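1. model this:
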Amino acid sequence: MRQHLAEWDDLLAELDSGVGTFAALRLKEEARWVHETVLPHLEREEAVVFSALQERVPEETEGVRRLREDHTQLRQLAEQLMEIAWKRQLGAATSAQAQTVLKTFRWRLLDHLAREDGSLPPLLMQTLSVDEDERLLRRWQSHRLTEATPTGSLTELNGRIHAWLDDLLLEHLEALVALNLTEARRLWQRFAEALLKHAEAEDSVALPVYERLGAFPEGGQPSLLAAEHKGIERMLKTLTRRLEALSPTDPALRRKVVVGLDRYMLFRHLIEHHTLREQNIFYPLLDEKARADEKARIAQALTDAQSGALQR
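-> Sure thing, here's the model as predicted:
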């Protein structure tokens, strides 16, 4: 973990220099690493180590209390880091703001790790026997992290649908790079129809409700969302034409597929960028402010659009 944090130096330098797209993407990846690596570490520590100590020493020590406080602060900073990451990618936050959050999180985490090293080993040695120590290690290794409970929100529903759409796109790309044009075209048609149906449901049902709410946050104007849908549709048509132009008998087929992959990556990045806007602005605002009947209609429209694609 310390080694990974040391590698943030180059990201901080990129943010300091004002370099744009790559730094924004890297920032998002690091925020994801925090949620996938650091936060589970905190959860294991609480569920395994702290609980074992509490069984033997009901009165919480000052060292453990400080570690728990660290956990609270780190979780708050992790959320700030994720928020600043998507804002930076959307252009709603500056590199300097991102740099500040990143530096603060790293400093807090390194400070916490040092406190762990200074507090926990002596306390465990004083409290647990050798056999108990071995059992603690096994519990740590076998501990299963708490799975997130479905919330039933529009944000969660849209996130699941976009993950499914991304899987469809990846299945198409797998067939394409295998030069299986028949399967690639079948999968592309399924993906394209599913994506367009999803966008149509948003445009016809969700967007009118969103427009009624007003007081849009920065980066959440309805015109931006509509423009991104049009941009995605245009690029979808371009990629469709390029796919249809490929021939299985063309001796340069493999080269054409490889050269065309960068367009797919750009397209995937465009969708990801749009998904970030939806997941962090559009749907959370609908979840918070739309009426129950409006949210039900939106959920039904999104579900129907996906079901229609699944039946193909």
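2. From here on, just use CA atoms for contacts and neighbour counts.
-> OK.
3. Leaving aside the residues adjacent along the chain, what's closest to Phe282?
-> In this structure, Phe282 finds its nearest non-sequential neighbour in Gly220, 6.5 Å apart by Cα to Cα, 6 or more residues apart in numbering.
4. ok, now which ones touch His162?
-> Contacts for His162 (Cα atoms under 8 Å, 6 or more residues apart in numbering) come out as Thr275.
5. tell me which element it is part of?
-> If you go by DSSP states H and E, His162 is part of helix 154-177.
6. who touches the following helix or strand past that helix?
-> Of the helices and strands lying after helix 154-177 in sequence (DSSP H and E), the nearest is helix 181-201. Contact partners of helix 181-201, identified using Cα under 8 Å, 6+ apart, comprise 165, 168-169, 171-176, 229, 233, 236, 240, 243-244, 246-248, 298, 301-302, 305-306, 308-309, 312.
7. Beyond helix 181-201, next helix or strand please.
-> Sequence-wise, the next helix or strand downstream of helix 181-201 (DSSP H and E) is helix 207-213.
8. Another for comparison:
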Amino acid sequence: MAVISDLMKVHKVIDELFFEHQRALLHFDFEKALHILIAYESTLLNHMADEENILLPVYEKRAEFPAAGAPKLFYDDHIKMRSHLELFKQKTHDMPSETELDRVLLQLLDREAFYLRLCSHHDRREGDFLYPMLDELLSDKEKHEMLDRVRLRGEMH
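-> Now for the predicted structure:
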């Protein structure tokens, strides 16, 4: 039996990559932090593309979602997340040349903490609405067809 909610496993992979990025920041290994952040971004953007191109169009068309689960909220969160990542990449790239390294690093980590709260709320919304509602309304055949189109399923890449 196909289960759309199993796609939540992708979030664990994504979260682990961001943790490794932050660990590298804490060890002042900015090159590694940037490399991991780029891998995180690639994984996250692929996951978002799967949601935006495969899951959300079906959800919009067929689900009876409450206001708290409106598709616009998912799309808006994705826009905000992409914007934050651009800033994080630039700040991480510039970190070695900063004259007040401790201050700038703490500011970056603070911004990243805010970002992680956004991600947490977004993930909760997906877990409460998007994935379970798709599981409920799609036939097993439709779920298999949908999952066959999804690029990321929760394995490390």
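9. TM-score of the superposed pair?
-> Here the TM-score for the pair of chains, by TM-score structural alignment, normalised by the length of structure 2, is 0.90; 157 aligned residues with a Cα RMSD of 2.1 Å.
10. about what we covered before: show the contacting residues for the residue nearest to Phe282 of structure 1.
-> With Cα under 8 Å, 6+ apart, Gly220 of structure 1 has these contacts: Arg277, Ile281, Phe282.
11. what's around the residue mapped onto the first one from structure 2, how many residues?
-> Looking back up the chat, that one is Arg277 of structure 1. In structure 2, Arg277 of structure 1 lines up with Arg125, judged by TM-score structural alignment. Neighbour count of Arg125 of structure 2, defined by other Cα atoms under 10 Å: 17.
12. With adjacent residues omitted, what lies nearest to Arg125 of structure 2?
-> In space, Arg125 of structure 2 is closest to Gly69, 6.5 Å off (Cα to Cα, 6+ apart).
13. quick one: the one you found from Glu60 of structure 2, how far?
-> Counting by Cα to Cα, to the nearest Å, the separation of Gly69 of structure 2 from Glu60 of structure 2 is 10 Å.
14. which residues in structure 2 does the lengthiest helix in structure 1 align to?
-> Ordering each helix of structure 1 by length in residues (DSSP state H) puts helix 95-127 first. Against structure 2, there is no aligned range for helix 95-127 of structure 1 (TM-score structural alignment).
15. who does that helix touch, helix- and strand-wise?
-> Helix 95-127 of structure 1 is packed against helix 8-17, helix 51-56, helix 62-90, with contacts defined by 3 or more Cα pairs under 8 Å, 6 or more residues apart in numbering; DSSP states H and E.
16. Going by neighbour count, which residues in the last one are buried?
-> It refers to helix 62-90 of structure 1. Across helix 62-90 of structure 1, burial judged by 16 or more other Cα atoms under 10 Å covers 64, 67-68, 70-71, 74-75, 77-78, 80-90.
17. For stretch 237-253 of structure 1, list every residue counted as buried.
-> In stretch 237-253 of structure 1, counting by 16+ other Cα under 10 Å, buried: Leu239, Leu243, Leu246.
18. How far off centre is that stretch?
-> 32 Å (Cα atoms, centre = their mean, to the nearest Å).
19. End to end on it, go ahead and measure it.
-> Using Cα to Cα, the end-to-end distance of stretch 237-253 of structure 1 comes to 20 Å.
20. and if you look at stretch 148-157 of structure 2?
-> Its start and end residues considered, stretch 148-157 of structure 2 measures 17 Å (Cα to Cα).
21. how much space between the residue lying closest to Ala309 of structure 1 once chain neighbours are set aside and Asp117 of structure 1?
-> What sits nearest to Ala309 of structure 1 in space, not counting adjacent residues and going by Cα to Cα, 6+ apart, is Ala194, at 5.2 Å. Using Cα to Cα, Ala194 of structure 1 is found at 51 Å from Asp117 of structure 1.
22. Looking at these two, which is more packed in?
-> Neighbour count, other Cα under 10 Å: between Ala194 of structure 1 and Asp117, Ala194 has more, with 23 against 10.
23. circling back: which of the contacts of helix 181-201 of structure 1 are buried? Put it as a ChimeraX command.
-> A single ChimeraX command is used to select the members of those judged buried by 16+ other Cα under 10 Å:
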select :165,168,169,171,172,173,175,176,229,233,236,243,246,298,301,302,305,306,309
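24. How about the contacts made by the counterpart of Thr92 of structure 2 in structure 1?
-> For Thr92 of structure 2, the aligned residue in structure 1 is Leu243 (criterion: TM-score structural alignment). By Cα under 8 Å, 6+ apart, the contact list for Leu243 of structure 1 reads Arg185.
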